[in-house]
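Student: Predicted coordinates and the sequence they were generated for:
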Amino acid sequence: MIVITGATGRLGSQIVHRLLERVPADRIGVSVRDPAGAAGLAARGVRVRRGDFSDPDSLADAFEGAGQILVVSANDTGETAVAQHTAAVDAARAAGAKRILYTSHQAAAADSLFAPMPDHAATERYLARAGTPYTALRNGFYASTVPLLLGQALETGELIAPADGPVSWTAHEDLAEAAAAIVADEGRFDGATPPLTSGDALDLEDIATILTELTGRTIRRVVADDDEWTAGLIGHGVPEGQANLLLGMFHASRRGEFATTGPALADLLGRATTPLRSVLEAAVAR
């Protein structure tokens, strides 16, 4: 049996649906905090059980009988996230899983300036020491982040944000399809995968250019002062910790942490990756 955690989240749910195209439903299980939210999967024959990284005892039942377990990374950061991931790894090993997969990031590194990246690196190190064969999916940066960075750009004509650098913006849909292919083809990757990214790395200047083309009106990239931008977020109700985390994303992109791209994702898909332009077209249409 293949067990997918976080199966009601944006990435996990799409992985399960893609996996159902490749594997019979009775070979798939999901571990979710609220089984009621996965009623649709249960109706299709998927085994649905409660599993919560913060409640390790629940994972024993959720992971029972699994040959492979895909751990979708937690939304938390820091020690909390690493503790949740290691609890999932420990539970997977205790359940007798033959392979553990984990949704990591192409920029996973202990010295990253963006807080989630050291968490991914720590989890990968734990997996490497655990002794069970594993695959760390080195996913590109989610393209769905970009609309959140636009602010009022479509209304004001100014895309205001701190100085940035190129990012390998990658669609959830592509990453989900690739994850399903890797899980279905057991043992395809041992250890960390190559970067699973779109073919291009674009910065906000590039994004402003695409928006200008899509809207027919000039969208100008305006570089904001770090402190002023962060203070503005806090002034609009964003918690200080979250604002500083977001600023770290810009610091990391300036250093080129997210600029790596590669052909591995397209090779897995057997087609070109989804361009960021498609994501922006949807944002403009809204």
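Tutor: Perfect, I can see it now.
Student: From here on, just use CA atoms for contacts and neighbour counts.
Tutor: Noted.
Student: Break down the protein into its helices, ranges please.
Tutor: Applying DSSP state H to the chain gives helices spanning 10-19, 39-43, 56-62, 78-94, 116-130, 146-149, 153-156, 172-184, 204-215, 226-235, 240-254, 264-269, 276-285.
Student: now those helices in CSV, with distance to P166 and mean neighbour count?
Tutor: What follows is the helices of the chain, written out as CSV (distance: least, CA to CA, whole Å; neighbours: other CA atoms under 10 Å):
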stretch, distance to P166, mean neighbour count
helix 10-19, 23, 21
helix 39-43, 38, 15
helix 56-62, 38, 18
helix 78-94, 25, 20
helix 116-130, 17, 20
helix 146-149, 12, 14
helix 153-156, 19, 14
helix 172-184, 19, 22
helix 204-215, 8, 18
helix 226-235, 18, 15
helix 240-254, 6, 18
helix 264-269, 18, 18
helix 276-285, 12, 15
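Student: putting a second one here so we can go through both:
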Amino acid sequence: MIVVTGATGTLNGATVEHLLRRLPADRIGVSARDVAKAQHFAERGVRVRPGSYDDPVALRDSFAGADQVLLVSANDPAADVVGQHRTAIEAAAAAGARRILYTSQHGAVGSAYPPAAIHAATEEILAGSGVAWTSLRYGFFGSLDQLLGPWRQTGVIAKPADGPIPWTDRADLAEAAAVILAGDRAFDGPVTLSAPAATLDDFAEAASELTGRTVERVVVEDEQWVTEQIANGTPEFVARLTLTMFQAARSGYFAGHNPLLAELLGREPRSAAEQLAS
């Protein structure tokens, strides 16, 4: 059995959908904090049990009988996220899982981007767990509107100086995870799953081609950008955390490309331009 956490969210929920296309439903389990939100899976024959990274007893029951457990990274900024990951890893090991998989991040080790430290620490815990493990180092994914700002209205992408970032389609990542989970090939340790990296200049060029009008890339000084974000209602800590992503990118921390994602998908992953057009 494969047990997936975070399946009521967009990313791992899509992974479960892809697993259902590859495996019988009775070989798939879901661990959810709110089982009511996973009812649509239960109705299709997926085993649904309650589980929280703050409740090791419930997690062990939720993971019982699992050959593989896919752990989604926690995202509560007020929580001890690394501690939560340790709890989940220990619960999976105690339940007898033969492999633990974890949704990590591209450039998890040695990055100047602070959230990467959480993934690096979690990978260390996995390495010491005594269980075979795979860290899925995903490329960046999420809302392009959040990344690029209101370019459709302004004709401008005004952000701090950046560098190449492997902005990757969430749907491609979910499908690749399902391919790994359902397949016979073992992936040990960290594996990078990302689309080719793109800069904001690349996005501006793609946006110009998409709309037929010039979309300009404007570089804003770091502190000016933070000040503008705060003035627009963004909490300062969020603005400064986002700034570190741009700073790390322009230092080359997210550069590079691994063809594994395309290999798993059997096609090229969606490019930055294709994602922008969707």
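Tutor: Ah, there it is. Remember, it's a predicted structure, so these values are computed and weren't measured experimentally.
Student: coming back round to it: which one, of the helices of structure 1, ends up nearest to A163 of structure 1?
Tutor: helix 240-254 (6.6 Å; CA to CA).
Student: quick check: angle from the closest one to helix 116-130?
Tutor: Taking axes from the mean of the first three to the mean of the last three CA atoms, to 10 degrees, helix 240-254 of structure 1 and helix 116-130 form an angle of 80 degrees between their directions.
Student: Tell me the residues of structure 2 aligned with helix 240-254 of structure 1.
Tutor: With TM-score structural alignment applied, helix 240-254 of structure 1 matches the range 236-250 in structure 2.
Student: how far does that stretch sit from the chain's center?
Tutor: Mean-position distance between stretch 236-250 of structure 2 and its chain equals 18 Å (CA atoms, centre = their mean, to the nearest Å).
Student: residues making contact with that stretch?
Tutor: Residues outside stretch 236-250 of structure 2 that contact it (CA atoms under 8 Å, 6 or more residues apart in numbering) are 111-114, 160-165, 222, 226, 229-230, 254-255.
Student: Out of these, which end up buried?
Tutor: For those, a burial check counting by 16 or more other CA atoms under 10 Å picks out 111-113, 160-165, 222, 226, 229, 254-255.
Student: Most widely separated two among the residues you listed?
Tutor: Top of the distance list for these (CA to CA): Q229 and A255, 26.1 Å.
Student: and S31 of structure 1, which of the helices of structure 1 is closest to it?
Tutor: S31 of structure 1 lies closest, by CA to CA, to one member of these: helix 56-62, at 5.4 Å.
Student: what's the mean deviation for the closest one versus structure 2?
Tutor: Using mean CA distance after the TM-score superposition for structure 1, helix 56-62 of structure 1 ends up 1.9 Å from its aligned counterpart in structure 2, as a mean over the superposed pairs.
Student: Quick one: list the elements packing against that helix.
Tutor: Applying 3 or more CA pairs under 8 Å, 6 or more residues apart in numbering; DSSP states H and E, one finds that helix 56-62 of structure 1 contacts strand 28-32, strand 47-50, helix 78-94.
Student: ok, 7 Å please
Tutor: Under the contact criterion of 3 or more CA pairs under 7 Å, 6 or more residues apart in numbering; DSSP states H and E, helix 56-62 of structure 1 touches strand 47-50, helix 78-94.
Student: thinking again about what came up before, make JSON lines out of the buried ones among the contacts of stretch 236-250 of structure 2 and add distance to A66 of structure 2.
Tutor: Formatted as JSON lines, these follow (distance: CA to CA, whole Å):
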{"residue": "S111", "distance to A66 of structure 2": "33"}
{"residue": "A112", "distance to A66 of structure 2": "36"}
{"residue": "Y113", "distance to A66 of structure 2": "33"}
{"residue": "P160", "distance to A66 of structure 2": "45"}
{"residue": "A161", "distance to A66 of structure 2": "45"}
{"residue": "D162", "distance to A66 of structure 2": "42"}
{"residue": "G163", "distance to A66 of structure 2": "41"}
{"residue": "P164", "distance to A66 of structure 2": "38"}
{"residue": "I165", "distance to A66 of structure 2": "35"}
{"residue": "D222", "distance to A66 of structure 2": "47"}
{"residue": "V226", "distance to A66 of structure 2": "46"}
{"residue": "Q229", "distance to A66 of structure 2": "45"}
{"residue": "F254", "distance to A66 of structure 2": "34"}
{"residue": "A255", "distance to A66 of structure 2": "36"}
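Student: What is the nearest of the residues you listed to R99 of structure 2?
Tutor: For these, the nearest to R99 of structure 2 is S111 (26.2 Å; CA to CA).
Student: doesn't F254 make contact with that closest one?
Tutor: No. Using CA atoms under 7 Å, S111 of structure 2 is not in contact with F254, being 8.1 Å away.
Student: first to last residue in stretch 126-142 of structure 1, what's the distance?
Tutor: From its first residue to its last, stretch 126-142 of structure 1 covers 24 Å (CA to CA, to the nearest Å).
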